[in-house]
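> sequence unknown, structure follows:
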């Protein structure tokens, strides 16, 4: 029977690698107390519940594009650690945004708040849920480092790849801070929205994973630079698509409530352009909805109409297309081992034209 290589099914191999690694971590830590075992079960279930595994996939094709071998389980373990950084970001992001649903299920802080309430424990359920989410997100981040540095990749390669790995963690957290700062300052400029997209999403979703994979393979500076250019533009385009889905996405497909970005008051490029282009009355409709937890279906539909009629949606779509084109140009100019170039082009299209 033919056994699929990593190249043929990166996502499936990442899933298997994560499942095995997390089972070992659970086994080690769960012996402390049953209560901790239950909490770790919830974290592991969250990590393994869906997800596109886009970050390790980009990292893998960075590795292959720079000449890395197609059979490299240690490298797969190293890049799979990116999913644990993503888990940390999602758990904390949901808490900061007070989101109730992620991937069609209750978010971590909501789950533990409900547990507190069901058990009749002392104190406030919401504060317990918040504390649990902070700590479990931190555990995911610690496990990410453990998985990367303990992957079995040769020490010189891990040392070289630690530069993008460490930069990515800092940029992701800095981007999260800029995101919440932009919301509380009410900064409605397109430049602020793009700055957040660049730091919060592009760097740690595409650019740094590609750099990390290529560095693990010993790529030269020119290849890494072209991959980073490609990754930066595709990463921003990925976030802009996410912004559109945050307002127009189908709940059944995205796994998040309709209009959730509006409730959270996110100053995305879509919102910034809508405020600029919608006129006084249209801008008033958008501002009325931003940050309101009691949004009705009618409120959301009115805002959607304003964003469409103002031309903001079309403008964001054009920006996505422009970024994709410049990214493809950078990719074409990179001297990559095949089939990495073709796979990265396919990933770019999937990332920027997705519906969830």
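Cool, got the structure. Computed from a prediction, not measured in an experiment: that's the story for all the values here.
> use CA for all of it now, contacts and neighbours both
OK.
> check which helix or strand covers residue 181.
helix 155-185 (DSSP states H and E).
> Distance from the chain centre to that helix, please.
Helix 155-185 sits 12 Å away from the centroid of its parent chain (CA atoms, centre = their mean, to the nearest Å).
> Point out the other helices and strands that it packs with.
Contact here means 3 or more CA pairs under 8 Å, 6 or more residues apart in numbering; DSSP states H and E; on that basis helix 155-185 packs against helix 82-97, helix 190-196, helix 208-216.
> could you measure residue 115 against residue 107, distance?
12 Å (CA to CA, to the nearest Å).
> Next up, a structure to set beside the first:
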């Protein structure tokens, strides 16, 4: 496998006239694989244990997923440069966003004590399993958590290294840094909400959605892609900002619904985790707002009820989780959330109407708005 990212991907044949989702995702995957191969080899040369550590990180990065952040960055770039510009020089920048995303996912799974991600064991569960298989001493869960934190850190360093391979203006780094700060700020608010549910509201849940999800999933990747194109049109930046915020919020609101009602076989994550932990999502906050006193009492977790320890003891039973999901439905909150999603999709599409971007990008972003807002996983 080629060590040079660009050389390793030129043969993959990304069409200059836009890109199909499959071709683009294939190119991102190839860029990541080409970059990671020498990174793993250098760690493996130090010690075989580091090689296994790095290969686990690689497997998490390449395990699939929607690749939304690179895709939005690509279309943000394509909207500014048009259909004739070759994409290969920009691929490292787009792929770097996927490494940053892996960092965020791994740390998020540690905080949520999640067992699966994309239908596979989470990083901390993988390393806890290694600890047991190797007959190591100490607590396997602590080892798993410590190792997963380091995996996330490594992915963030790798993201910086890959981004450095992309020529661009200072605006590229500025948007990248802003994206990271906002994602961390949103994650902290998310953690804070779980520990202060009584102080939370629909409005504050939406604030979390804007920073934890909308900013780093749609809004900043689009603006980042435009910066990679070295475009400085304020009209494009403003349109991408409005579109990204609206569609990013729609994405998170759909995620709230999938977290309660999604099919684990499709989402790759257990259903009801948000209800088990009492996470104050917009869905739960809206349900409490619309609930009768009796329904509100059923939806209120006492501190002990929110515990979901790693060994599976305590917390809500599956029957209790199912009951809470039914109560939420009865409040009318899911239907109200669906309406909020539709409003945001309409607002996002409207934001593109007068933007001076190329038509293939406009069409792709409209299609993406509908797809991410109505996705099954």
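Looks like it arrived, so ask away. Values in this document were obtained by computation on a predicted structure and should not be read as measured data.
> about what we covered before: the helices and strands packed on helix 155-185 of structure 1 into JSON lines, with extra columns for distance to residue 137 of structure 1?
Output for those, formatted as JSON lines (distance: least, CA to CA, whole Å):
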{"stretch": "helix 82-97", "distance to residue 137 of structure 1": "4"}
{"stretch": "helix 190-196", "distance to residue 137 of structure 1": "21"}
{"stretch": "helix 208-216", "distance to residue 137 of structure 1": "20"}
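> Just tell me which of those ends up closest to residue 332 of structure 1.
Set against residue 332 of structure 1 and scored by CA to CA, those come closest in helix 208-216, at 15.1 Å.
> More neighbours: residue 115 and residue 107 of structure 1, which one.
For the pair residue 115 of structure 1 and residue 107, the greater number of neighbours falls to residue 107 (23 against 15), based on other CA atoms under 10 Å.
> quick one, what contacts the aligned partner of the more buried one in structure 2?
Counting by TM-score structural alignment, residue 107 of structure 1 lines up with residue 122 in structure 2. Residue 122 of structure 2 makes contact with 106, 109, 114-116 under the criterion CA atoms under 8 Å, 6 or more residues apart in numbering.
> Kindly report the same for residue 219 of structure 2.
240-245, 248.
> How about it: what's its closest non-neighbour residue?
Sequence neighbours aside, residue 244 is the residue nearest to residue 219 of structure 2 in space, at 3.6 Å (criterion: CA to CA, 6 or more residues apart in numbering).
> And residue 257 of structure 1? What does it align with in structure 2?
In structure 2, residue 257 of structure 1 lands on residue 270 (TM-score structural alignment).
> Report the contact partners of that match.
Residues 116, 259, 264 are the ones in contact with residue 270 of structure 2 under the rule CA under 8 Å, 6+ apart.
> what kind of secondary structure is it in?
coil (DSSP: H, G, I helix; E, B strand; the rest coil).
> List only buried entries from the contacts of residue 122 of structure 2.
106, 109, 114-116 (16 or more other CA atoms under 10 Å).
> From those, pick the one nearest residue 180 of structure 2.
Using CA to CA, those come closest to residue 180 of structure 2 at residue 106, 14.7 Å.
> Give the aligned equivalent of residue 116 of structure 1 in structure 2.
Residue 116 of structure 1 maps onto residue 131 in structure 2, by TM-score structural alignment.
> Next secondary structure after the strand or helix carrying its match?
Using DSSP H and E, residue 131 of structure 2 sits within helix 123-133. Using DSSP H and E, the helix or strand that follows helix 123-133 of structure 2 in sequence is helix 140-163.
> Quick one: neighbours of the counterpart of residue 67 of structure 2 in structure 1, just the number.
Counting by TM-score structural alignment, residue 67 of structure 2 lines up with residue 53 in structure 1. Other residues within reach of residue 53 of structure 1, judged by other CA under 10 Å, total 18.
> which ones are touching the closest residue to residue 53 of structure 1 other than its chain neighbours?
Nearest in space to residue 53 of structure 1, with sequence neighbours left out and distances taken as CA to CA, 6+ apart, is residue 11 at 6.1 Å. Residues near residue 11 of structure 1 by CA under 8 Å, 6+ apart: 52-53, 57.
> And the alignment partner in structure 2 of residue 11 of structure 1, how far from residue 366 of structure 2?
For residue 11 of structure 1, the aligned position in structure 2 is residue 25, judged by TM-score structural alignment. Distance from residue 25 of structure 2 to residue 366 of structure 2, counting by CA to CA: 18 Å.
> Equivalent analysis for residue 348 of structure 2, please.
From residue 348 of structure 2 over to residue 366 of structure 2 (counting by CA to CA), the distance is 8 Å.
> So between the two, which is more surrounded?
Ranked by neighbour count (other CA under 10 Å), residue 348 of structure 2 and residue 366 place residue 348 first, with 26 against 18.
> secondary structure element for the more buried one?
helix 333-352.
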